[in-house]
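quick one, what's the 3D model for this:
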Amino acid sequence: MRSRSSDPLDLVLTAAVERIRTAVVEVAASNPVVLIDGRSGAGKSSLAARLIASWPLHAPVQLLALDSVYPGWDGLERGSELVRTEVLVPHGRDRIGIWRRWDWEHHTEAEAHAVDPALGLIVEGCGALTPASAALADVTVWVDGPAGSRRNRALERDGEVFRANWDRWAAQEEAHIDRHDPQGLATVTVTTP
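Model (predicted):
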């Protein structure tokens, strides 16, 4: 899948998808787990969407975005742990995992969603990649880029609500990076412009 775009972000994401697709195929599993971690605005969601669109296996892949699980603006670490214990561990044991969507408007858990252990799984979001979760994954990805570019993309996407919480969230990202070294756990590293 070659891109004819001259957009630097598009070029980087296109190349990254090819590297991840190759890694997924090399795993030779019918239900591989791909973890995509990185800072806000780095391009994790865009990368995950592109990977889903060009998933290299015949069976479909499931997506779990940590944004759907974090229990509020102070929930990065808790969301990461919930996904590990309630989704990744069961998936690795060929059992159905269950996660509950966080209702950001009402500040409470909402409906439950099942994760089929027979299918591949992409988990995308800051906090996805820790030593404990990496042990349950087949392909691990770290995405990062310049702070200014990341901030502009994130605020363009999420607007004023995120602007008011940017520093609060960035502090949790830094704590996650300092504690878990997700970049060091990654088998694929992506640097966006």
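
all contacts plus neighbour counts: C-alpha atoms, from now on.
Fine.

and the most centrally placed residue in the chain, what is it in contact with?
Taking C-alpha atoms, centre = their mean, the centroid of the chain lies closest to residue 124, which sits 1.3 Å from it. With contacts defined as C-alpha atoms under 8 Å, 6 or more residues apart in numbering, the neighbours of residue 124 are 35, 36, 37, 44, 45, 48, 63, 64, 65, 66.

let's see this one next, to set against the first:
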Amino acid sequence: MPSEALPDPHADTCAVAGEVAERVLAAPPTLGSGRLVCVDGPAGSGKTTFAAALAAVAPGAHVVHCDELLHGWRGLPGLARTVRELLEPLARGERGRWRRWDWAADDWAETHPVEPGGLLVLEGVGCWSPAIAPLVGVLVWVEAESSLRLRRGMARDGEQMRPQWEQWRIDEDALFARLGTRSRADRVVVTG
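So this is what the prediction gives:
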């Protein structure tokens, strides 16, 4: 399916989220009896904001922020496996689980259950991969200009995190180039 760019992202985030919700909820289930939307794209692009808008227009949606599934700043290569391990039981109609990474403690923390059925929204860099593609009802790619994304990251995490952000940007660029995530998106949302 061809990607569609959003002409006025600020004015229409809720409208686009509504379109995505309508589309995925009208389609047959892809995740057992449930449905799955992946909101992917580079760090600082607005994925969390879009996922929140989607959850607001799809009551009962369960949002999992994939930055909580990463094994720290260098955890991106292992994320696809972690996501697959969350989704495989759900696809069988069983409860899924994920373990939260505690960024402050630099260690794994508590485990969270995800019940089968309903709408699951995975949000975060690298949340989509070819391994889960058959389970995804809609893949949304969110992007913004590179310097804006970096400014957003520094505003959120602090200037002391610039070295981690710079390495992260290299890692995510390599991942997206290898997977071709943007070209596989059902919807492209550009923020600015």
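
so where do the strands sit in structure 2?
In structure 2, the strands defined using DSSP state E lie at 35-40, 62-65, 96-102, 107-114, 119-123, 138-143, 187-190.

what stretch of structure 1 does the third one fall on?
Right, the one you point to is strand 96-102 of structure 2. Alignment of strand 96-102 of structure 2 against structure 1: residues 97-103, by TM-score structural alignment.

how much does the matching stretch stray from structure 2?
Averaged over the aligned pairs, stretch 97-103 of structure 1 sits 0.7 Å from structure 2 after superposition, using mean C-alpha distance after the TM-score superposition for structure 1.

the residue nearest to the centre of structure 1 -> structure 2?
Checking TM-score structural alignment: residue 124 of structure 1 goes with residue 123.

tell me how far that match lies from residue 162 of structure 2.
22 Å (C-alpha to C-alpha, to the nearest Å).

do the same with residue 76 of structure 2
According to C-alpha to C-alpha, residue 76 of structure 2 and residue 162 of structure 2 sit 17 Å apart.

over to residue 190 of structure 2?
Separation of residue 190 of structure 2 from residue 162 of structure 2 (C-alpha to C-alpha): 24 Å.

with neighbour numbers in mind, choose between these two.
Neighbours per residue (other C-alpha atoms under 10 Å) separate residue 190 of structure 2 from residue 162, with residue 190 holding more: 20 against 15.

residues near the closest residue to the more buried one other than its chain neighbours, how many?
Leaving aside its chain neighbours, residue 190 of structure 2 sits nearest to residue 143 (5.0 Å; criterion: C-alpha to C-alpha, 6 or more residues apart in numbering). Taking other C-alpha under 10 Å as the neighbour definition, residue 143 of structure 2 ends up with a count of 21.

and residue 143 of structure 2, what is it in contact with?
Contact analysis of residue 143 of structure 2 by C-alpha under 8 Å, 6+ apart lists 41, 42, 45, 46, 188, 189, 190, 191.

the fourth one -> structure 1?
Under the alignment (TM-score structural alignment), residue 46 of structure 2 pairs with residue 43 in structure 1.

check contacts around its match.
Contacts for residue 43 of structure 1 (C-alpha under 8 Å, 6+ apart) come out as 13, 143, 144, 192.

drop anything exposed from the contacts of residue 143 of structure 2.
Among the contacts of residue 143 of structure 2, the ones that count as buried by 16 or more other C-alpha atoms under 10 Å are 41, 42, 45, 46, 188, 189, 190, 191.

quick one: residue 54 of structure 2 and residue 15 touch, right?
No: counting by C-alpha atoms under 8 Å, residue 54 of structure 2 does not reach residue 15; the two are 9.3 Å apart.

that concludes my questions; thank you for your assistance.
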